[in-house]
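Engineer: got a sequence here, can you model it:
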Amino acid sequence: MKHIGLAVSAFGLSSLISLANAGDMGAEPLNKTGLFLGVGGGYNQIEIKTKTLGVLNAQDGFPPLGLYTGESNYSKTKEAFAPEAKIGYFSHFANSNLLWGLEFLYQYSGVKIKTTRDKLGSGAAIQLADPTQNVTDFLSMNPVKTRVHTEFMLPVFLGYSLANSFLYAGVGPAVFQLKRTVGRINDESSGLFIGNAAGFSNSEWIWGGAARAGIAYYLNPSWFLNLNYSYSFTGNTHLNNRKLFTPAINTGLNSGSIAFNTRQRLNAQTISLSINKVFSL
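Structural biologist: Presented below is the predicted three-dimensional model:
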């Protein structure tokens, strides 16, 4: 799907550039500016990198007791079709082919990235160690899931107007809505048995940044097609969860807590095509 999406996008971009160059040869300008509304969609690729630190505080029960720590890392990429809608404004500078504008873009991703227990060492398990006791334990998390629901972008752009098209590039803030879920936590295979603990889930909005570049081709003075590429990202986000546990069977620890500190960052790339209506102001 990745190669097909890139091939289709490359063909669309080359076609629009050819139309733009053809339209620049003696054609009357079609470029109407003002408020615009657009709908479309495209190929969306999301990469998520996660680092999870686990801390087991063994407080009572079968020894050895104490603090056990460990970490797990994983990185995964997934692609999907992402519909989008946008509203914006653009205008030419006085007596110039240069233009400026801004757009508010909504994109629904719905991408789900999941790491399951059968991929140990890739985000679904943490090996915990207590160096003072020279013992280790092994926690499994089944499964680890991150879902990217929506993304909003607000880029400000500069462009250059041709006879019936324009090129542009811009940057601005972005915000993502994420839901992160860890399934049931268990420790059923080691000698230091802590039993099972319920999973947890968190939803939040995460700020980041975005860059966009593209080309627009006018079908008539009020309608234009827009092909663009965007790259958006977040910084490291932190998520803390703490769970108390009581063993299911009395052969290990009697009480204690498990804490998780998760650091996560996201990168998204999109190639999309939209149709837009311009309204003069």
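Engineer: make it CA atoms for all contacts and neighbour counts henceforth
Structural biologist: Will do.
Engineer: pull out the buried positions in stretch 273-281.
Structural biologist: With burial defined by 16 or more other CA atoms under 10 Å, the residues of stretch 273-281 counted as buried are 273-278.
Engineer: who touches that stretch?
Structural biologist: The contact list for stretch 273-281 (CA atoms under 8 Å, 6 or more residues apart in numbering) reads 32-42, 222-228.
Engineer: please redo it, this time with the cut-off set to 6 Å
Structural biologist: 34-41, 222-227 (CA atoms under 6 Å, 6 or more residues apart in numbering).
Engineer: please generate a structure for the following sequence too, so the two can be compared:
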Amino acid sequence: MKFKSKAVALMGFSFSVCTLAQTSSVSIVPQSAFFVGLGVSENTIGFSNQNTYGRGTSYTPPTQDKLGIPQASITGSAAGSTGVTLGNQNTAAPSLQAGYFQHFSGSNWMWGGKFAYSYLGTTSTVNNMLIPQSGGYYQAGTYTPFNGNYVVRSYQQTINHQMSLMPFIGRSFEKSYVYFGAGPTLAQTKYNINQITGFADMNGLTTSVTGLSTPSSYSASQWVFGAGAVIGATYFIDPTWFLDMSYTYSVTGNQTSNWGGAWADNPAIGGTRTGTNTGTSSGNVTTQALTITLNKAF
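Structural biologist: Have a look, this model is predicted:
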């Protein structure tokens, strides 16, 4: 709601610029120009459609119980998935843009495009997350099923770099132009799975099966394409300098990242247990940005 109201306010500002500009036919807006700008954006970032899947394997070598009775090796595995609820985040970020515009011949209407970049560096976290698991283990030729959970001390998704390329159309007035555009985006996102441990309910007891003494952590980073739309208004201080205020909504594609690796654990009794943790994480990141920049036209 916060950004919707700001988007409405920006459209109202654009309408006011258009109305006031009707009083003069002389414009200081260049017929065409390249421009570069620097400023700041206020961003609301949402993490939606989040899901993660995990699969664990384990191998326990032959050992003896407390009475000295030999115990056969144990080989097990389990897997499962869950949705993840990550909270929205708000952040201010530096913003850079560069672009070009040109009027249609003999018209106040114009076309153009701009490239924009922001470093968001924003993370959303959920603590003590459970990934339900179902599987079983073999010991001495006998298969025993079990249920359990991966326990993840903290699950995080981060968005760092965000870029967009927005072709636009607009209309110029005495000291301004308003515009609307849409185009592709590219963002770098990252997943962190911190201190993950697998537990199984076996024989009425909850037992660690993937290394309680040394919980593992994993991360996965990727670049994700998406799409966005922008509405904005400018104000020219003179023919070479202008302010640009815009509202942008963008969403990344729903791309899957792989994470995982080997683990090892040294229990109090018996030899070293080994295994693997593997998994995937996926989801969208949406960004609403209200941006203001000071620009130089060439």
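Engineer: TM-score for these two?
Structural biologist: Once superposed, chain against chain, the TM-score is 0.85 (TM-score structural alignment, normalised by the length of structure 1); 271 aligned residues with a CA RMSD of 2.7 Å.
Engineer: still on that earlier bit, which of the buried residues of stretch 273-281 of structure 1 lies closest to Leu65 of structure 1?
Structural biologist: Within those, proximity to Leu65 of structure 1 (CA to CA) peaks at Leu273, which comes in at 58.9 Å.
Engineer: map the closest one onto structure 2.
Structural biologist: Aligned by TM-score structural alignment, Leu273 of structure 1 pairs with Ile292 of structure 2.
Engineer: roughly how far does its match sit from Tyr247 of structure 2?
Structural biologist: 9 Å (CA to CA, to the nearest Å).
Engineer: does the closest residue to Asn43 of structure 2 other than its chain neighbours count as helix, strand or coil?
Structural biologist: Nearest-residue entry for Asn43 of structure 2: Ala289, 4.4 Å, with adjacent residues in sequence omitted and distances by CA to CA, 6 or more residues apart in numbering. Under DSSP: H, G, I helix; E, B strand; the rest coil, the three-state class of Ala289 of structure 2 is strand.
Engineer: and Ala289 of structure 2, how many neighbours does it have?
Structural biologist: 26 (other CA atoms under 10 Å).
Engineer: next up, the contacts around it.
Structural biologist: Contacts of Ala289 of structure 2 (CA under 6 Å, 6+ apart): 42-43, 247-248.
Engineer: so which of those comes closest to Met163 of structure 2?
Structural biologist: For these, the nearest to Met163 of structure 2 is Thr248 (11.7 Å; CA to CA).
Engineer: contact partners for that closest one?
Structural biologist: 229-230, 288-289.
Engineer: make it 8 Å
Structural biologist: 228-231, 287-290.
Engineer: which residue ranges of the stretch 51-200 of structure 1 form strands?
Structural biologist: 66-92, 98-115, 125-130, 135-153, 156-161, 165-187, 195-197, 200-220 (DSSP state E, counting those that start in this stretch).
Engineer: which residue in structure 1 aligns with Lys175 of structure 2?
Structural biologist: So, by TM-score structural alignment, Lys175 of structure 2 is matched to Asn164.
Engineer: which of the three states applies to the residue nearest to its match when sequence neighbours are not counted?
Structural biologist: Once flanking residues are discounted, Asn164 of structure 1 sits nearest to Leu30: 5.0 Å by CA to CA, 6+ apart. Following three-state DSSP, the label given to Leu30 of structure 1 is coil.
Engineer: and Leu30 of structure 1, what pairs with it in structure 2?
Structural biologist: Aligned partner of Leu30 of structure 1 by TM-score structural alignment: Ile28.
Engineer: how close does the residue nearest to Asn164 of structure 1 sit to Asn220 of structure 1?
Structural biologist: Taken as CA to CA, the span from Leu30 of structure 1 to Asn220 of structure 1 is 6 Å.
Engineer: burial check on Tyr160 of structure 1, number of neighbours?
Structural biologist: 16.
Engineer: ok, now the one 10 residues further on?
Structural biologist: By the criterion of other CA under 10 Å, Gly170 of structure 1 has 20 neighbours.
Engineer: surely it and Pro155 touch.
Structural biologist: Yes. Applying CA atoms under 8 Å, one finds Gly170 of structure 1 in contact with Pro155, separated by 5.7 Å.
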